[in-house]
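Trainee: dropping a prediction and its sequence here:
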Amino acid sequence: MGETRGQHVGESINRDAGALLDELLASLLDDFEHWFQRGEELLQACPEEVMPSEERQRMEERLQDGKKAIAATRSLVAASTQPMAVSMEVMNPWHGLVTEVWALAAKLGSTRSSQAPS
């Protein structure tokens, strides 16, 4: 009888841990998706003197690839009957791309503030 109760408690803990993992992963993927979208918006407003057009094109392609990877990851998670995690090896390029978006935002911000009338 004690084993059955312990088994139910263990299953409940595993279910709770799985739900927490799913929530954390969904939130993380939402963040990546947000920054990839923001990067595309920044590129549209980016002047040539901040980033040359060829470089903007390459970054836009990487942002689109990142969004596709996020969509594929969401599909895999949805299709799985078990909680899933994403390895750091997979996420490292995404994180690097988000860092590039932040750097672009900073460049655009400093360009705008230097052009502001005094």
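Mentor: That came through, no problem.

Trainee: going forward, measure contacts between C-alpha atoms and count neighbours the same way
Mentor: Fine.

Trainee: so which helix or strand takes in the residue nearest to the spatial centre of the chain?
Mentor: The structure's the chain has its C-alpha centroid closest to residue 32; by Cα atoms, centre = their mean the separation is 1.5 Å. Assessed by DSSP states H and E, residue 32 sits inside helix 2-44.

Trainee: following that helix, which helix or strand shows up next?
Mentor: Next along the chain after helix 2-44, taking DSSP H and E as the criterion, comes helix 53-79.

Trainee: remind me what that next one packs against, helices and strands.
Mentor: Of the remaining helices and strands, those touching helix 53-79 by 3 or more Cα pairs under 8 Å, 6 or more residues apart in numbering; DSSP states H and E are helix 2-44, helix 88-115.

Trainee: quick one: that helix to helix 2-44, angle?
Mentor: Angle between the axes of helix 53-79 and helix 2-44 is 160 degrees (criterion: axes from the mean of the first three to the mean of the last three Cα atoms, to 10 degrees).

Trainee: residues contacting the closest residue to residue 97 other than its chain neighbours?
Mentor: Leaving aside its sequence neighbours, residue 97 sits nearest to residue 63 (Cα to Cα, 6 or more residues apart in numbering; 7.4 Å). By Cα atoms under 8 Å, 6 or more residues apart in numbering, residue 63 lies in contact with 36, 37, 39, 40, 97.

Trainee: against that first model, consider the following:
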Amino acid sequence: MRDSNLPGPDLLKTVLEPLLEDFQYWFSRSRKFLETEQLSFMSEQEQSDLLERIKQAQQELNIAKMLFTATDAQVGIDMATLMPWHQLVQECWSVAMRFRSQQADGHEQDSK
């Protein structure tokens, strides 16, 4: 008998599947950004470390997605796994916002 406190496969598929897709999108986008841009506000080592953390998170995410798919949405993901991914995405957003801000400041300087 199934534990009624656990979410069913339909709920997991409805909630978790799009969340995993979002993580995949943001990690991919951030990885491409860090591989193609040199960020003046980060040392080369800091940028490399962030890129490596993204690559590691992508590997973890791919494994989680494979398990989720292989079990036909019968397996959830612990919050202890999701929270570091969420924090990493937020860190990537902060880096991208800072980069865009510097780009905008540079364009303002050029037009003066």
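Mentor: Sure thing, it's come through. Worth saying up front: this structure is predicted, and the values here are computed from it rather than measured.

Trainee: columns distance to residue 76 of structure 1 on top of the helices and strands packed on helix 53-79 of structure 1, output as a markdown table?
Mentor: Conversion of the helices and strands packed on helix 53-79 of structure 1 to a markdown table gives the following (distance: least, Cα to Cα, whole Å):
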| stretch | distance to residue 76 of structure 1 |
| --- | --- |
| helix 2-44 | 12 |
| helix 88-115 | 14 |
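
Trainee: which of these sits closest to residue 73 of structure 1?
Mentor: Closest approach to residue 73 of structure 1 among the helices and strands packed on helix 53-79 of structure 1 (Cα to Cα): helix 2-44, 8.5 Å.

Trainee: between helix 88-115 and the closest one, find me the angle.
Mentor: Using the same axes, to 10 degrees: helix 2-44 of structure 1 against helix 88-115 is 40 degrees.

Trainee: quick one: which of the contacts of residue 63 of structure 1 is most hemmed in?
Mentor: Per-residue neighbour counts (other Cα atoms under 10 Å) across these peak at residue 36, which has 24 neighbours.

Trainee: against residue 53 of structure 2, how distant is the residue mapped onto it from structure 2?
Mentor: Counting by TM-score structural alignment, residue 36 of structure 1 lines up with residue 27 in structure 2. If you measure residue 27 of structure 2 against residue 53 of structure 2 using Cα to Cα, to the nearest Å, the figure is 10 Å.

Trainee: just tell me what residue 53 of structure 2 corresponds to in structure 1.
Mentor: For residue 53 of structure 2, the aligned position in structure 1 is residue 62, judged by TM-score structural alignment.

Trainee: any idea how far that match is from residue 31 of structure 1?
Mentor: 16 Å.

Trainee: more crowded one of these two?
Mentor: More crowded of residue 62 of structure 1 and residue 31, by other Cα under 10 Å: residue 62, with 16 against 13.

Trainee: so what's the more buried one up against?
Mentor: Applying Cα under 8 Å, 6+ apart, we find residue 62 of structure 1 in contact with residue 97.

Trainee: one more: residue 68 of structure 1?
Mentor: Applying Cα under 8 Å, 6+ apart, no residues contact residue 68 of structure 1.

Trainee: and the equivalent of residue 77 of structure 1 over in structure 2, how many neighbours?
Mentor: In structure 2, the residue matched to residue 77 of structure 1 (TM-score structural alignment) is residue 68. Other residues lying near residue 68 of structure 2 total 21 when counted by other Cα under 10 Å.

Trainee: fine, thanks again, bye for now.
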